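Participant: Next one to model:
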Amino acid sequence: MPADEVRVKVWVVPPGPGAWTQTQTQAQAQAQAQGQSGAAGGIVSVVDSDGRVILRAPRAGGSDGDEHLAHAPDPYTAKRDTPEWWDDAKFGIFIHWGIYSVPAWNSQRHRYEPFLRWWLHNDGKSETWRYHLFFLKSLLGEYWRYHRDTYGEDFVYDDFIPDFTARKFNASQWVELFADAGARYFVFVTKHHDGYALFDTGNSTHRSSYHLGPKRDFLRELFNAARAEQPSLHRGTYYSMPEWFNPDAGPYGFGNWPGHLARNPYDESKVEPYTGRLEGKDYLEDIQLAHMRSLAMDYESEIMWCDIGGPNLTVKFAKEWYPFAEAQGRQVVMNNRCGALPQFDTPEYARFSSIQRVKWETSEGIDPYTYGYNRRTKAEDYRSVQTIVSTLVDIVSKNGNYLLNVGPTAEGEIIKPMIDRLLEVGKWLAYSGECIYGTTGASLTGDRVCYQDYSFLGAESGDVRFTTTAESFCMISLVRPENGLLVIERAVPVLPGDEISLLGGGEEGKRLEWWIKDGKLVVRVAEEVLDRVEWAWAFKVSFLVR
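Facilitator: Down below sits the predicted model:
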């Protein structure tokens, strides 16, 4: 069949940790006896119903992965695939919320609002010479001046904590919105680089919403609501591995995460407090690892979405987390920013231009410039529904997931422009989701591998994206077909007897007339049927069982 392809997963269940060495030795001996290379980790053979070998391949992960296993017999430190539920989910919601949501002021485009504390202590240091460069004065040090003029030079970052009231926060409303948006998982920022956590941090530190400010465990409230009211939503946690100005992190500091207390950006003779810090803690063991254990075991996070990396005890953590989750029958996943054992890549405000074999997830905000809430962004400047849907389709067609961020206010409110957009995306997914959830990308786009910015729609394959399952093939047009015809100018997997339908087109959108002419697929669809669909038009080819 032209351009036909089917991708399957072959699950190979390893033996227990103590049996790895023996299993590898046996596999090596068997492979050598059969004239194979004998790489540790073995060969996977696929046979047909008659017992004939139709495919032989090394275990996924390549020689590097096998070599790693040979030296690390614990399977929980081996390279792991992403869970099937994560692969199939495609669309998730990111939530950036914290002390930074109080000032909620982003000084420049493409500068993240949650970083405002870092800019405050770094952008204003060369203010004198900036006044001599008029064209730079309006761009550099803007937040340094804004904070001084709005709050005063003696108002430090931790003074925002009492105003982080969260009085409008309603966990049930949040998870209902995420579900109505068509998301299959969410990732909650439990602690950003400022070190202020939104969960019960116990005696590791009291720098958290449980001990300071609203005195509430927001992660517990959110996860409990999701479990009880939206059980199909998978629950994940973002966690910043380092902290900017935690003196306990000083011995492990690096780059823009130096540790050590911050100095007043207007008078460096003054040292700023680190409110809630408890004395005598080793940052890696008593704070970072303790927090990761709590998120994974106490709150039962399914996604460990780390940020920044740096010094870490991730391997030690993984050896505890993976068997803990597996004993409960749960599949869990960790991104590539925990410092070790990555399972998926995480470009932000960017995406790949072609299909990827390695799993990946793009994250970006409904706000086109930042993750947290920014009071300067106008309602009309938020990403449009058209842009969000097109981005989702493009990412999914390239084997990725889309993690779309909302930034609540300091009171815990997700504002109406964000809600409106999420609900419209949910309406589209309600009728087009068959071409999104549980699909894989079809290899009909170009083979270039590079990053593009968030406005890129993919010139390699025009305005149509392709996804596939074992039983169907989808052609998703990002623009409305003209003159009642969808024309695909390349070979696609469709044969006589296959049915083509426009998802969301009603009864008249089913079993559409189609034909092949000059190697092009042409599908006829009435204008009134096209009118029933918005944002993107998903045409599904249902294969005839032959």
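Participant: C-alpha only now, for contacts and for neighbours.
Facilitator: OK.
Participant: Give me the contacts around the helix or strand where Leu177 lies.
Facilitator: Using DSSP states H and E, Leu177 sits within helix 171-180. Applying Cα atoms under 8 Å, 6 or more residues apart in numbering, the contact partners of helix 171-180 are 93, 186, 221-222, 225-226, 229-230, 233, 419, 422-423, 426-427.
Participant: Proceed likewise with the subsequent sequence, for comparison:
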Amino acid sequence: MERNYKPDFTYQQFADQFTAELFNATQWALLFRDSGARYVVLTSKHHDGYTLWPSKQSFGWNAVDVGPKRDIIKELAAAVRSVTDLRFGLYYSLFEWFNRLWIDDKLHLLLQQHFVDYKVRPEQMELVQQYLPDIIWSDGDWEAPAKYWKSEEFIAWLYNDSPVRETVVTNDRWGFGTACLHGDFYNCADRFNPGVLQAHKWENAFTLDRTSWGQRFDVSLSDFMSSKDVIREIVSTVSCNGNVLINVGPTKYGTILPIFEERLRDMGRWLKVNGAGIYGSTPWIYQNDTQTPHVWYTRGKESDDVSTVIYAFVLEYPYDTNELDIYPLGKDINVFRNVLLTGLDLGMDSDVLTKATTQITMLGMEDTKIAWTANHNKLHILFPPKHHIDKRGLDYAWTFKITIAEV
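Facilitator: Prediction:
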């Protein structure tokens, strides 16, 4: 601020610069759809307290009174629901940097709850009743316990009496000590990706700009995740029972930077080919293994009582050999591991991987026969010729679909 703005410039003056004159909600919604996303979460209010809707509790500090003079939430919610089948959610920060009620509550050691009673709770109710979000993404909770925020009361109303009680889901940021403990899905921390299976559904919220949750000008190309980085993050997250929430910081004009758009469209193209192993999948018994750490696995939603589908995502192409070894699937495994690995009882003396029981295809190359063999400790797969793969435009990560069925 001191380096780039005049001495008497205040934070509140940023609102006048936020014009959003180029904001087109339909274009945003279509981009999110084309990215392969299944839900979108808009920041309704961040820590500065500025709201993207005409909040009755934020007079003169909202997007209708100052700045764009538009209800951004209303426009985007309508667009998402009219031109896509995505779920629409809202992020809401509990605390605010500048709010005098919050500051006064802290001065009183949080023994009073004026900020919650006169600001937070009315806004939470207003957001739910006006915009009917499918997701409530709470944040800014860490300076006070859930009891101060009256989180239990709000969530009880949300699940039992609100107009979205049949559909809404929430995250875990409802007061310090609630992260990774309470919520339909856990965030635990920003950019949380443990790399190992989590029992409870979780979400990896990360930024395409590696260090910023907004849009900034002091940035270089190396600060952005590459498309390959994004795909890696998606695969490793979904394999471990998580979802991804990818942050994109728009400009003050209401546009999304071309580099962000490129990443999202690359992601959408990849998911169009490989999404069968992502959408609706569940964790397999293995997520990856130490011998091939660049390979991750999911169990396909096509699996049933007589067949199981395993997807193997290869994040590094084997240029030297054009071959892949999958060690969790070997031929010499006993009946217990048959059931454990495939969910199928193939018999005490039966091999899991035989030409009769097993079919292997590469997503995007379904018309190409995949050569493979199985020995006592691994499944060995030969990739199609690389130039054939390149002609199909397959990049970033390559997926094998392994179907094992009873005969």
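Participant: TM-score, when you put one on top of the other?
Facilitator: The TM-score (TM-score structural alignment, normalised by the length of the second structure) is 0.83; 362 aligned residues with a Cα RMSD of 2.4 Å.
Participant: related to what we said a few turns ago, please pick the buried ones from the contacts of helix 171-180 of the first structure.
Facilitator: 93, 186, 222, 225-226, 230, 233, 419, 422-423, 426 (16 or more other Cα atoms under 10 Å).
Participant: I'd like the distance between the alignment partner in the first structure of Leu363 of the second structure and Glu221 of the first structure.
Facilitator: Counting by TM-score structural alignment, Leu363 of the second structure corresponds to Leu503 in the first structure. Using Cα to Cα, to the nearest Å, Leu503 of the first structure is found at 37 Å from Glu221 of the first structure.
Participant: those strands in the stretch 351-500 of the first structure, which residues are they?
Facilitator: Counting by DSSP state E, counting those that start in this stretch, the segments of the stretch 351-500 of the first structure that form strands are 360-365, 400-406, 440-441, 451-453, 464-468, 472-477, 485-488, 499-502.
Participant: can you tell me which residues contact Phe169 of the first structure?
Facilitator: Contact analysis of Phe169 of the first structure by Cα under 8 Å, 6+ apart lists 411-413.
Participant: and in the second structure, which of those remain?
Facilitator: On the basis of both residues aligned by TM-score structural alignment, their matches' Cα atoms under 8 Å, what survives of the contacts of Phe169 of the first structure in the second structure is 411-413.
Participant: how about the residues you listed in a markdown table, adding distance to Trp129 of the first structure and neighbour count?
Facilitator: Converted to a markdown table, these look like this (distance: Cα to Cα, whole Å; neighbours: other Cα atoms under 10 Å):
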| residue | distance to Trp129 of the first structure | neighbour count |
| --- | --- | --- |
| Glu411 | 39 | 16 |
| Gly412 | 40 | 20 |
| Glu413 | 41 | 16 |
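Participant: tally of neighbours for Ser432 of the first structure?
Facilitator: 22 (other Cα atoms under 10 Å).
Participant: roughly how far apart are the aligned residue in the second structure for it and Asp395 of the second structure?
Facilitator: Aligning on TM-score structural alignment places Ser432 of the first structure opposite Asn274 in the second structure. Distance of Asn274 of the second structure to Asp395 of the second structure, computed by Cα to Cα: 11 Å.
Participant: same question, Ile234 of the second structure
Facilitator: Distance, Ile234 of the second structure to Asp395 of the second structure, by Cα to Cα: 14 Å.
Participant: same deal with Gln12 of the second structure?
Facilitator: To Asp395 of the second structure, Gln12 of the second structure is 45 Å away according to Cα to Cα.
Participant: can you check Glu123 of the second structure too?
Facilitator: To Asp395 of the second structure, Glu123 of the second structure is 45 Å away according to Cα to Cα.
Participant: okay, the two: which has more neighbours?
Facilitator: Glu123 (21 against 16).
Participant: Setting the sequence-adjacent residues aside, check what's closest to the counterpart of the more buried one in the first structure.
Facilitator: Glu123 of the second structure maps onto His291 of the first structure when the alignment is built from TM-score structural alignment. Take His291 of the first structure and drop its neighbours on the chain: the residue closest to it by Cα to Cα, 6 or more residues apart in numbering is Thr201, 6.9 Å away.
Participant: where's the one you found, which helix or strand?
Facilitator: Using DSSP H and E, Thr201 of the first structure maps to neither a helix nor a strand.
Participant: Pull the contacting residues for it.
Facilitator: Contacts of Thr201 of the first structure were listed using Cα under 8 Å, 6+ apart, and they are 207-208, 210, 291.
Participant: lining up the residues you listed with the second structure, which overlap?
Facilitator: With both residues aligned by TM-score structural alignment, their matches' Cα under 8 Å as the criterion, those preserved in the second structure: 208, 291.
Participant: Output the contacts of Thr201 of the first structure as TSV; include the columns distance to His121 of the first structure and secondary structure.
Facilitator: Shown next, in TSV, are the contacts of Thr201 of the first structure (distance: Cα to Cα, whole Å; DSSP: H, G, I helix; E, B strand; the rest coil):
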residue	distance to His121 of the first structure	secondary structure
Arg207	20	coil
Ser208	22	strand
Tyr210	27	coil
His291	27	helix
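Participant: Same list (the contacts of Thr201 of the first structure) but as a markdown table, adding distance to Val44 of the first structure.
Facilitator: Output for the contacts of Thr201 of the first structure, formatted as a markdown table (distance: Cα to Cα, whole Å):
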| residue | distance to Val44 of the first structure |
| --- | --- |
| Arg207 | 50 |
| Ser208 | 49 |
| Tyr210 | 50 |
| His291 | 38 |
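Participant: With respect to Ser384 of the first structure, which of the contacts of Thr201 of the first structure is nearest?
Facilitator: Using Cα to Cα, Ser208 is the member of these that lies nearest Ser384 of the first structure, at 34.5 Å.
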